[in-house]
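Asker: Provided below for reference: sequence and predicted model.
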Amino acid sequence: MDVSELPGFYAIAAADPGRLAVIDTDDTRVTYGDLLARVNQVSHGLRARGLVTGDVVAGVLPNGVDALVMVMATGQIGLYYVPINWHLTGSEIAYILGDCDAKVVVTGPDQAVPGAETGTAGLAEGQPSDAPAGRTSGAVMWYTSGTTGFPKGVQRGLPGAEPEAIVPLYTWFFGEVVDLRPGAEVHLVTSPMYHSAPCAHAQFALHLGHTVVITPRFDPVHILELVERHRVSNAMMVPTMFHRMLQLPADVRAKYDVSSLRQVIHTAAACPVSVKQQIMDWWGPVLYEYYGSTESTIAFSVKPHDWLARPGTVGRPAPTFEAKIFDDDGAELPPGEPGMIYVKSSMGSFEYRKDPAKTAASKRGDWYAPGDIGYLDEDGYLFLCDRRTDLIVSGGVNIYPAEIEAALLEHPAVADVAVIGVPDEEWGHNVVALVQPAEGLEPGPELTAELLEHCGPRIARFKHPKVIEYREALPRTPTGKLSRSKVRADYLAGNTSSSL
């Protein structure tokens, strides 16, 4: 059936119930009709527990069909849904549940949360499978990572209209940004769905009539196997995944047919130019990038050929967005000059739940600052420098860790790297690189000398690490974000390492 004229998942499932919706982590197949029936039952079950428009439901769920059911069930009865990282400690989960005022909590079988429902079966049991009355759009409320204090919920106003009136705007937006279209496509989930981008892409894959293939965790060979087996046409990944893919032996990479890929979208962290170029040399010009934040959503985007013409850019403002670069005094900067990035959109604003002061502090009028430093070129393409909080000032000069990390990652001996600034009496800060060597490599003075020599033609000498130390692993989130604050804290606390 041609789904191009149907306004989203609920309408597609009703019109074409036999269409394949999900291939779950255990290879179970779920049709659109069966998925809609479970979604409707859970919607009725939530209402039976007394929830009304504007109430909050939380999910502490692993990747799987239940995670999709909760997004779609809350999304048609006007509820806020809060996905929670199941790797958090009990006290961290309890804080979020208390802050968001969740009235119902759904967990996976391995997550112990007092008073929670295990899975969606209990909510669905005995409930009708037809659509609930008075359908109205809900929203996902994401909690920020909390790198500076407790996490905060990013809350947007509910639209007050049924999903079929709202979804077409968002599917149009995805089409404009990353060329995703309705039809018989296959989307691969590679990251935890408690993060915003993986969850949103899985959700909108269903709104576009695609089949969603779900993986429990990222494994480079398994991902290639799934792409070949299911003829995956689109996926969402992060740069660390690309790096791990490129570390596979050439004969392993050559074994798998990836010709079905048309859109591989990446976000969440800066992607070194060489890594992105190598992936496109392998997969073809299929990498789509966007930049934003939980608060701003997708603010900038760039398609493959535009990126190849301007390597390193994260794109121009996405539809409905405007962007400006300001200095510390609030003056707008001209093209080419780095400063704080600010964006605004006509698609609506946000507030931090229960924290109007934090909401106000993050904005300059209608303009919001994601917290990154960058510059616009003459054509309006944005180039990122780094996070404001990660900027290293050494000898009065601004140094961006991401640039040094990108240079070091080009060396085959480097599996991962974090660059931090460490206080120094003379220079203010020194540049320190913490390197995770590639598997099977023993670090030593020779490797250190080789890495410093490697930096020579790539970055200016004042950016070279003063110290290189080696680590067995570096703290990254499952979506690939490096926690430089944790790296820095561990380093300053004097954790055991081999310093060279």
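Answerer: Received it, and whenever you're ready, just let me know what you need. It should be emphasised that the depicted structure is a prediction, and the values quoted were computed from it without experimental measurement.
Asker: rest of the way, CA atoms for contacts and neighbours
Answerer: Noted.
Asker: residues contacting residue 398?
Answerer: Listed by Cα atoms under 8 Å, 6 or more residues apart in numbering, the contact set of residue 398 reads 391, 392.
Asker: also this one, for the comparison:
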Amino acid sequence: MQSPLIDLFRAVADAVPDRECLVHRSVRRTYAETRDRVERLGRVLTAHGLGVRRERGELRGHESGQDHVALFLHNGHEYAEGTFGAFAARTVPFNVNYRYTAYELKHLLRDAAPAAIIYHAAFAETLAQVLPALPRRPLLLQVADDTAPRLLPGALDYETALAEAPTAVTLPVPSPDDLYMVYTGGTTGMPKGVLWRQGDVWTALLGGWQRPGIDSPANLVKHLLDTPEGQRFLGIAPFMHGAGWWYLIRAMTGGDTMVVPDVVHRLDAADVCRTVERERLDTLPLVAEAFARPLADELERGTYDMSRVRAVVSGGGPLAAETKRRILAALPHAEVADSAGSSETGGIIRGWSTAAQGVGEDAVFTPLPRACVVDEELTRVLEPGHEHAGWLAARAPVPLGYLGDPGKSASTFVTVQGERVALPGDLAHLRADGQLVLHGRASMVINSGGEKIYAEEVERALLNQPHVRDALVVGRPSPRWGQEVVALVQLDGPGEGTGDTVLREAAAERLARYKLPKAFLRVPAIRRSPAGKADYAWARALAEKDAEGQATPRAEAEPEAGS
């Protein structure tokens, strides 16, 4: 369905105005109420001069002709309003990881060059450190929260701005070519903005392929009027991540209800279960083991009425078989689905597990319609039963490119046999029976708790320390996080600056805490080839041997998922 996302939301709000759109704590807003606030925010942005600078037809794939709006927010009403309010003004919302340090945030915002930033007050101090380094001063909209700091200089209070939104402003007519941008990490560890046409989002990111009869806003309205109630989603997956954001957008363009638990700055499994029970939710999107394992623990500890739950959906990494068994034991009437993909592809493979059918084979998925495997030379699409592993790829629709990076755009979005495909960087094998075996990332990406952590970025943070002569960073299996970060370090010698705590805290000046090594292994020398190429296989073997021989050393408690 080639429609701007704001048109789909408006159609839903007109069709089911009294249906609940989003619930968080004591605030319950209907579609009509949410639409009013979305339109107000759109008028605020438009009144401040934000909008389209150059139409899509004048631009190359890695270019944007629209102003960008940063969403530096916890899950809540403001994330929904910021997303669709930006669409209403024909600006481009983008996600900001609220775990970032000022150092990381500066790189992201300099890359994205936002014309406006909507942020929770809790992040005001970090943002204030970064603003002087930006190429221009953006419009600042500060959302009040429990921290209650003063407004940053020049900032507008979010609620006051909406209440005083000018009524005389006419919102622009949107286009299917308007952009939707989701930030992900680049191969160097620096974030990259993936540019999608809004007209392609319904099919690629929102599961439109499952609803072929809904091919226009009019048919969407007909479907809604024939459906007595929508799905009720748990809003626990952080909206700042692609998969969580897509579920929010899917709910708001499908007439569904999104319910955010009371606790948003960390994972509180008891709060999650109480929310599911109280709100009678039926669909629970999670982020890999970091969310699924604590949920399984709480389900086994407590007594909750989960009879309405029909689906538990994991993104950000496959679930362990034992975790799926535990969830199905607690929720025997539900289905557990593993969905895999990336910001460049959307979900393109999925595995299903039920109490009756069991959990199936590890790392074996059903390819969805856009998934394919291409040979390693990128010359052809492979048929089922091919001999060697190839690259997992997504067929059209695919993104236009990465913001400001024509080189990386050209290497990720390639043409194979006349067809443009996206390569997320995973190696895979399509079996003769049509099932897909996922071998994993070819690049050195560590997937920990649903977060993608780039080894080179962590290595750089360690090598900046005076006592570290050389370092390699690898991931090793973790029952809680899927993978955990382990650093092998070659030190100049023992000293006050070489303890785990000192190394970790020094790295924390440049890295969000979820990226910090869970363990440090000291080695006499880092093994490299004569050309200086690191021996990562050797490093992984040492890290895994250390895990087998002793409990992983910790200098601090592991942070909660979502914190």
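Answerer: Alright, I've got the coordinates. Please read all numbers here as calculations on a predicted model, not as lab measurements.
Asker: so where is stretch 485-496 of structure 1 in structure 2?
Answerer: Alignment of stretch 485-496 of structure 1 against structure 2: no match, by TM-score structural alignment.
Asker: list of residues touching stretch 166-185 of structure 2?
Answerer: With Cα under 8 Å, 6+ apart, stretch 166-185 of structure 2 has contacts from 2-4, 6-7, 40, 42-44, 46-47, 56, 64, 66, 87-96, 191-200, 242, 343, 452, 454.
Asker: same thing but 6 Å
Answerer: Stretch 166-185 of structure 2 is contacted from outside by 3-4, 43, 92, 94, 191-199, using Cα atoms under 6 Å, 6 or more residues apart in numbering.
Asker: go through those residues and give me the one with the most neighbours.
Answerer: Highest neighbour count within the contacts of stretch 166-185 of structure 2, by other Cα atoms under 10 Å: residue 92, with 29 neighbours.
Asker: aligned to it, what sits in structure 1?
Answerer: Under the alignment (TM-score structural alignment), residue 92 of structure 2 maps onto residue 80 of structure 1.
Asker: ditto for residue 283 of structure 2
Answerer: Matched by TM-score structural alignment, residue 283 of structure 2 corresponds to residue 234 in structure 1.
Asker: same deal with residue 443 of structure 2?
Answerer: Match for residue 443 of structure 2 (TM-score structural alignment): residue 389.
Asker: neighbours of its match, how many?
Answerer: 12.
Asker: distance of it from residue 480 of structure 1?
Answerer: As judged by Cα to Cα, to the nearest Å, residue 389 of structure 1 and residue 480 of structure 1 stand 18 Å apart.
Asker: again with residue 165 of structure 1
Answerer: From residue 165 of structure 1 to residue 480 of structure 1 the distance is 34 Å (Cα to Cα).
Asker: need the counterpart of residue 220 of structure 1 in structure 2.
Answerer: In structure 2, residue 220 of structure 1 lands on residue 269 (TM-score structural alignment).
Asker: surely that match meets residue 295?
Answerer: Yes - in this structure residue 269 of structure 2 lies within contact range of residue 295 using Cα atoms under 6 Å: 5.5 Å.
Asker: and the strands in the stretch 51-200 of structure 2?
Answerer: 68-72, 92-95, 116-120, 139-143, 156-157, 179-185, 191-197 (DSSP state E, counting those that start in this stretch).
Asker: OK, contacts around the match of residue 283 of structure 2?
Answerer: 187, 261, 262, 263, 264.
Asker: show me which pair in the residues you listed is furthest apart.
Answerer: 187 and 262 (10.5 Å; Cα to Cα).
Asker: between those two, which has more neighbouring residues?
Answerer: Legend: neighbour count by other Cα under 10 Å for residue 187 of structure 1 and residue 262, higher for residue 187 (27 against 20).
Asker: quick check, that one in a strand?
Answerer: Yes - under DSSP: H, G, I helix; E, B strand; the rest coil, residue 187 of structure 1 sits within a strand.
Asker: for it, give me its contacts.
Answerer: Residue 187 of structure 1 touches 212, 234, 235, counting by Cα under 6 Å, 6+ apart.
Asker: show me what it aligns to in structure 2.
Answerer: By TM-score structural alignment, residue 187 of structure 1 lines up with residue 233.
Asker: what about that match, distance to residue 204 of structure 2?
Answerer: On the measure of Cα to Cα, residue 233 of structure 2 and residue 204 of structure 2 end up 20 Å apart.
Asker: then residue 23 of structure 2?
Answerer: From residue 23 of structure 2 to residue 204 of structure 2 the distance is 26 Å (Cα to Cα).
Asker: neighbour count winner among the two?
Answerer: The neighbour comparison of residue 23 of structure 2 against residue 204 (other Cα under 10 Å) goes to residue 204, with 24 against 21.
Asker: so how many other residues sit close to residue 140 of structure 1?
Answerer: 24.
Asker: how about it: what's its closest non-neighbour residue?
Answerer: Spatial nearest neighbour of residue 140 of structure 1, chain neighbours left out: residue 81 (4.7 Å); criterion: Cα to Cα, 6 or more residues apart in numbering.
Asker: which ones are touching that neighbour?
Answerer: 56, 57, 58, 140, 141.
Asker: which ones are touching the corresponding residue of structure 1 for residue 308 of structure 2?
Answerer: Residue pairing (TM-score structural alignment): residue 308 of structure 2 is matched to residue 260 of structure 1. Counting by Cα under 6 Å, 6+ apart, residue 260 of structure 1 makes contact with 231, 232, 233.
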